[in-house]
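> Next one to model:
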Amino acid sequence: MMDYTDRHFRHLIRLLSKQTLLYTEMVSANAVAHERQFHQTHYRQQHPEACLDTMLQNYNIDYIATRFLAQGTAQEGPSILQLGGSDPDLLYQAAQAVSELSQRSYSDYHCNYTALNLNCGCPSPKVAGKGCFGAALMDDPVLVRDLCHALYEGGQQQYPVTVKCRIGTDTKRSWKDDNNNNNYDEALYQDLCHFIETVAAGGIVQEFTIHARIAVLTKSFSPADNRKIPPLKYHLIQRLVQDYPHLRFILNGGIESIPQVQDQLHRVPGLRGVMVGRAFCADPWRFSGADALLYHSNDTEVPLHRWHILQQYAQYADAQEQQYDPTTIRRFLIKAVTGLFAGEPNSKKYRIALDEIAGLPKKGIHTPVSELLLEAATKHLSEETLFRSPLESYELQTQGQNKDLVQEWQADRQVIL
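I've put the predicted structure just below:
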């Protein structure tokens, strides 16, 4: 998710789950390619005698890593770099930058992604409208196939390439004509099949993550509208799983809990997985039992409780502030943990305390961030909240004691920016 699943948030999630597959924010291929070209040109001017290998090892790719591509630690585990763009050359160069950075084992930065993903699902007017990529790409599956080929070749054929998309767009038929019409659904499904078949025909893409809503690309429709108004059509993804058993499909859209994940996996044998976005950002702890419940990991691999998670994250935050300027990185570090105690008594007081902590470096106050994070938690949160286990929290979910925290998060997420 843009502005949320950065490397700090992904580090927090990896503390909660070792097994789940993580996605980065969508990174603009244009931005990565531009910075790569700029720093390569600058290095050539300063060192005209340098050979290509030396240049790749020494030009300022560290800046590119810090800004666009870096992972929080070398132990980030299964994770996919999500790229956005509609120019094959720029996507090729962006994938090249990823490959180059991954080869710099001595670097202070980590770039060990499991796969590269092309975003064909973002309906934002800035992306699908002015940018002419994201969900707009679904109307040109041949181009999508070429873009995926460019990613594969730019990454030196070492990264699998996947596609994240929707079930379609409104360019051929309006979502208002739906009304649970079987003919509408069938036409929509045939268009989706054409997209899947065309992209997969390139021999590169074997996996699709599909948001089960149509993308409405008219300017009057906001990203929030696109997440709520078009109806979810899980049955279309279920059909894809049945009709294309040689491909892998991941269902996305409207999933807010582990029980819902379990339900979809039970309903659709052969479904590769289920993606969770906003609900994970709103309440990460809600999914802390994922390894035990979905991957059947040993109890020793499951996080103990939120106090343990916060202690580990606090150590990471200290290390980050030793490497980077606290006045610039502090707010990003703090933002990652704002939802860790969502829905708990006094959680709002805790978030307000985090907001104050985020601004301290600019006031010249340099108390270690770990000390501040842990002090705020013990001051505002109960022992029951701090030390509740993942499985105890899961039982509360199944008993219906968790309120809808996604809407609450939507309202409060501007507290820390």
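
> Only C-alpha atoms from now on, for both contacts and neighbour counts.
Fine.

> In the stretch 201-350 of the chain, mark out all the helices, start to finish.
In the stretch 201-350 of the chain, the helices defined using DSSP state H, counting those that start in this stretch lie at 223-228, 234-243, 258-267, 278-282, 290-294, 306-323, 326-335, 347-359.

> Another for comparison:
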Amino acid sequence: MTATPATPATIPRGRRISVAPMMDWTDRHCRLFHRQITRHTWLYTEMVTTGALVYGDVERHLRFNDEEHPVALQLGGSDPHDLAVSARLGEKWGYDEINLNCGCPSERVQKGAFGACLMAEPELVRDCVKAMRDAVSIDVTVKHRIGINETESYDFVRDFVGKVADAGCTTFIVHARNAILKGLSPKENREIPPLKYEYAYRLKRDFPDFEILINGGIKTQAEIDEHLRHVDGVMLGREAYHNPYLMATFDQRYYGDDAPVKSREEVLRAMMPYIAAQLAQEGGRGLKLNTITRHMLGLMQGLPGAKNFRQTLSDSKKLAAGDPALLLDAIPRGL
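The predicted model follows:
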């Protein structure tokens, strides 16, 4: 199901709640699964580098499912021209937003001169954002950290946002930790630098007309509600992946949608036609059942039988049959 340009009137525009771009996780199958749980939560792609789009297989990197809207394309790059080309491709393929990655701390990303290291070059980020905004009519946003390395001053992130805003960007997604560019792995960078939510709150106070979203270590509905007292939106990361049913009431609670909440079994049943269609279309190109089901292992998180559910959907012999009915076999008894 290749996406076609969306009809703006049909897309909920509020980024009140979103799911973070996560490498190796938030692919089109993961996003389609999340969309069965929540209709309005904003979804983000894995980061796609400009090189992959300028020189690589555009369809492989940009195709997605119509049902994913609203969905944003996150780009990694630091060349204004290449980012403009890539943003234009993203708009052509029907994405609702282009997001620039200024937060990833991995050394591999740094070698490409983008990610969190861009925070040291706000003028370059400004130029990149301007080039993209000139190229597309959809939103261009920036996801960033609050600092890099030992920089602890709030002034650093305030000045970064102010400089980038000169290009017309008004939406900033703030991962409320520093990025340590040397000595910590990406995983450690998500855990060791302390969270400073107050920095995101201060950005909203200092830039009241901007849309400020907060990200980092958020796991519960109570935490979401507290953050929304101070900022415009909350971006969930790994909690949305490991405990996706947390999002089951988001449409009602945060978007005013009175549609019934889907049960976990209804979510699984909704995935079955999609899985069958994907296997029929792409089985010959190496798509396997576990390529999709691996994103669903956390659906029963916290319930009796969750371990057996995960084991069933991870059983190589059962997966080899390629039968979507495996989802129903995995449902814990008494659910």
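
> TM-score for these two?
After superposition, the two chains reach a TM-score (TM-score structural alignment, normalised by the length of structure 2) of 0.88; 313 aligned residues with a CA RMSD of 1.8 Å.

> re the thing from before, want to throw the helices of the stretch 201-350 of structure 1 into a markdown table with mean neighbour count?
Shown next, in a markdown table, are the helices of the stretch 201-350 of structure 1 (neighbours: other CA atoms under 10 Å):
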| stretch | mean neighbour count |
| --- | --- |
| helix 223-228 | 14 |
| helix 234-243 | 17 |
| helix 258-267 | 15 |
| helix 278-282 | 21 |
| helix 290-294 | 19 |
| helix 306-323 | 17 |
| helix 326-335 | 20 |
| helix 347-359 | 19 |
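
> quick one, which of the ones you listed is nearest to Asp146 of structure 1?
helix 234-243 (22.3 Å; CA to CA).

> Could you give the residue range in structure 1 aligned to stretch 185-202 of structure 2?
Across structure 1, the stretch matching stretch 185-202 of structure 2 (TM-score structural alignment) is residues 222-239.

> roughly how far out does that stretch sit from the chain middle?
Remark: stretch 222-239 of structure 1 is offset 18 Å from the chain centroid, using CA atoms, centre = their mean, to the nearest Å.

> Look up how far Tyr201 of structure 2 lies from Tyr154 of structure 2.
For Tyr154 of structure 2, the distance to Tyr201 of structure 2 equals 11 Å [CA to CA, to the nearest Å].

> how about stretch 285-292 of structure 1, aligned to which bit of structure 2?
Under TM-score structural alignment, the alignment places stretch 285-292 of structure 1 onto residues 245-252 of structure 2.

> so how far is the first residue of the matching stretch from its last?
In stretch 245-252 of structure 2, first residue to last residue: 14 Å (CA to CA).

> what's the answer for stretch 33-52 of structure 2, then?
End-to-end distance of stretch 33-52 of structure 2: 25 Å, with CA to CA as the criterion.

> list the buried ones in it?
Neighbour counts over stretch 33-52 of structure 2 (16 or more other CA atoms under 10 Å) mark 33-51 as buried.

> Gly77 of structure 2 and Cys102 of structure 2, how far apart?
Gly77 of structure 2 sits 9 Å away from Cys102 of structure 2, going by CA to CA.

> How far does stretch 353-366 of structure 1 sit from its chain's centre?
Distance, centroid of stretch 353-366 of structure 1 to centroid of chain: 27 Å (CA atoms, centre = their mean).

> ditto for stretch 152-160 of structure 2
Going by CA atoms, centre = their mean, where stretch 152-160 of structure 2 is centred and where its chain is centred differ by 24 Å.

> Who's the closest spatial neighbour of the counterpart of Met300 of structure 2 in structure 1, skipping the chain neighbours?
The equivalent of Met300 of structure 2 in structure 1 is Phe341 (alignment by TM-score structural alignment). Using CA to CA, 6 or more residues apart in numbering and skipping residues adjacent in sequence, the residue nearest Phe341 of structure 1 is Ser347, 5.9 Å away.

> My guess is that neighbour contacts Thr378. True?
No: in this structure, Ser347 of structure 1 is not within contact of Thr378 by CA atoms under 8 Å, at 11.6 Å.

> Helix or strand: which one has Leu118 of structure 1?
Assessed by DSSP states H and E, Leu118 of structure 1 sits inside strand 115-120.

> Report all helices and strands that the very next helix or strand once past that strand contacts.
With elements assigned by DSSP H and E, the helix or strand that comes after strand 115-120 of structure 1 is helix 141-154. With contacts taken as 3 or more CA pairs under 8 Å, 6 or more residues apart in numbering; DSSP states H and E, helix 141-154 of structure 1 sits against helix 88-102, strand 161-166, helix 182-200.

> go again using 6 Å as the cut-off
Counting contacts by 3 or more CA pairs under 6 Å, 6 or more residues apart in numbering; DSSP states H and E, helix 141-154 of structure 1 packs against helix 88-102, helix 182-200.

> just to revisit the earlier point, quick one: residues in contact with the match of stretch 185-202 of structure 2.
124, 212-213 (CA atoms under 6 Å, 6 or more residues apart in numbering).

> Let me have those residues in JSON lines, extended by distance to Ser222 of structure 1 and neighbour count.
Formatted as JSON lines, these follow (distance: CA to CA, whole Å; neighbours: other CA atoms under 10 Å):
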{"residue": "Ser124", "distance to Ser222 of structure 1": "7", "neighbour count": "24"}
{"residue": "Ala212", "distance to Ser222 of structure 1": "17", "neighbour count": "22"}
{"residue": "Arg213", "distance to Ser222 of structure 1": "14", "neighbour count": "26"}
